[in-house]
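1. coordinates for the following, if possible.
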Amino acid sequence: MSEIISRTKIRVLYADTDAGGVVYHANYLRYFEAGRAEYMRERISSYRSVEERGFILPLTESWLRYKAPAFYDDLLIVETTIEAVTPIKCTFQYKIYRQEDNGSEKLLVKGYTVHVAITREGKLTQLPEDMLQKIARYASKTDRIFPSSRQ
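-> All right, here's what the predicted structure looks like:
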């Protein structure tokens, strides 16, 4: 399956930077969230629609590798893909690039986040079958989509 990528543009605000003049490290997780929300909205369902169905997808794991800093007013491009999905969780991968003045893109950060499906009461639940099938269409690792009990 070919990888389906969503590209979300974000302009770095002054409030995103720290005393050193670079984007504060935790803000990259916000940028991941923006990319993930757009990916979901474009291909699967908005997070609002997910919540209206009675469950949420909280982040349970994250990993980031910093390659180069971003600065105030940089134009960033967040590339988002779905790596894998199971009936209860999905893993998103990200790459954040800076759009350079010459039009090229410089890789700044890469990482992933893992999200599990829970009810509003905080109990682990399975993704609805229709949503699972939509997400599975875009997962790059199809061998991890379903455990043998759901095949």
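2. alpha carbons only for contacts and neighbour counts from here, please
-> OK.
3. excluding sequence neighbours, find me the nearest residue to the residue nearest the centre of the chain.
-> Centroid check for the chain by CA atoms, centre = their mean gives residue 36 as the closest residue, at 3.4 Å. In this structure, residue 36 finds its nearest non-sequential neighbour in residue 80, 6.3 Å apart by CA to CA, 6 or more residues apart in numbering.
4. one more to put side by side:
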Amino acid sequence: MSSATHVMPLRVRYVECDMQGRVFNAHYLTWVDMAHSEAVRDIAGGYDAMTEAGIDVVVAAAELSFRRPALFDDELVVEVRLAAPGNTSLRSEFAILRADELIAECVMTHVCVDTGTFGKSPWPAWLRDRLAEHA
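-> Coordinates of the predicted model:
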């Protein structure tokens, strides 16, 4: 993946592996969520800055494709690439890599919501501008 907004390194922990010695599938979404949180921290000052401004995000969709198994003690990176924000949504693409080998890919759509009602809310101009700079 080129033009990554953020790159998060990680090492596979034993607890993340199943009886087959491979990373259990649900952990990939955890890693994607962690990488997204780090990207939001870099771009917007983190989720605290967003919630203090009265907005939050919820996951509307996630699509995960497995290419190769990740194994205990593998050194991986999760690359994040953002699309230009929509009115209320943000599409993010993730690549999980072991060196140059693609392990998994994920596409997530987050929706901006009001922290009081959890109803859809347009991105505030300050955040839309910051997200667009990283798209």
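5. quick check: TM-score for this pair?
-> Overlay of the two chains. TM-score (TM-score structural alignment, normalised by the length of structure 2): 0.91; 133 aligned residues with a CA RMSD of 1.5 Å.
6. before we move on, the earlier item: my reading is that the residue nearest to the centre of structure 1 lies in a helix. Confirm?
-> Yes - under DSSP: H, G, I helix; E, B strand; the rest coil, residue 36 of structure 1 sits within a helix.
7. thought it was touching residue 92?
-> Yes - Residue 36 of structure 1 is within contact range of residue 92, at 7.4 Å (criterion: CA atoms under 8 Å).
8. longest strand of structure 2, counting residues only.
-> When structure 2 is parsed with DSSP state E, its longest strand is strand 101-114.
9. quick one on the thing from earlier: SS state for the residue nearest to residue 36 of structure 1?
-> Secondary structure state of residue 80 of structure 1, per three-state DSSP, is strand.
10. list the contacts of it.
-> Residue 80 of structure 1 makes contacts with 5-7, 32, 35-36, 39, 92-95, as judged by CA atoms under 8 Å, 6 or more residues apart in numbering.
11. structure 2: helices as residue ranges?
-> Assigned by DSSP state H, structure 2 shows helices spanning 26-44, 47-52, 125-133.
12. ranking those by burial, who's on top?
-> helix 26-44 (a mean of 17; mean count of other CA atoms under 10 Å).
13. and the longest strand of structure 2, which stretch of structure 1?
-> The alignment of strand 101-114 of structure 2 onto structure 1 (TM-score structural alignment) spans residues 106-119.
14. flag every buried residue along the matching stretch.
-> Along stretch 106-119 of structure 1, these residues count as buried under the neighbour rule (16 or more other CA atoms under 10 Å): 107-118.
15. CSV for the residues you listed, including distance to residue 19 of structure 1?
-> As requested, those are exported to CSV (distance: CA to CA, whole Å):
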residue, distance to residue 19 of structure 1
107, 23
108, 19
109, 20
110, 23
111, 24
112, 26
113, 27
114, 30
115, 32
116, 35
117, 37
118, 38
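16. quick one: which of these is nearest residue 84 of structure 1?
-> Nearest to residue 84 of structure 1 out of the buried residues of stretch 106-119 of structure 1 is residue 114 (CA to CA; 9.3 Å).
17. before we move on, the earlier item: okay, the helices of structure 2 in CSV with distance to residue 13 of structure 2 next?
-> As requested, the helices of structure 2 are exported to CSV (distance: least, CA to CA, whole Å):
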stretch, distance to residue 13 of structure 2
helix 26-44, 10
helix 47-52, 26
helix 125-133, 32
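18. do you know which of these lies nearest residue 99 of structure 2?
-> Using CA to CA, the nearest of the helices of structure 2 to residue 99 of structure 2 is helix 26-44, at 16.4 Å.
19. residues in structure 1 aligned with that closest one?
-> Residue span in structure 1 matched to helix 26-44 of structure 2, by TM-score structural alignment: 26-44.
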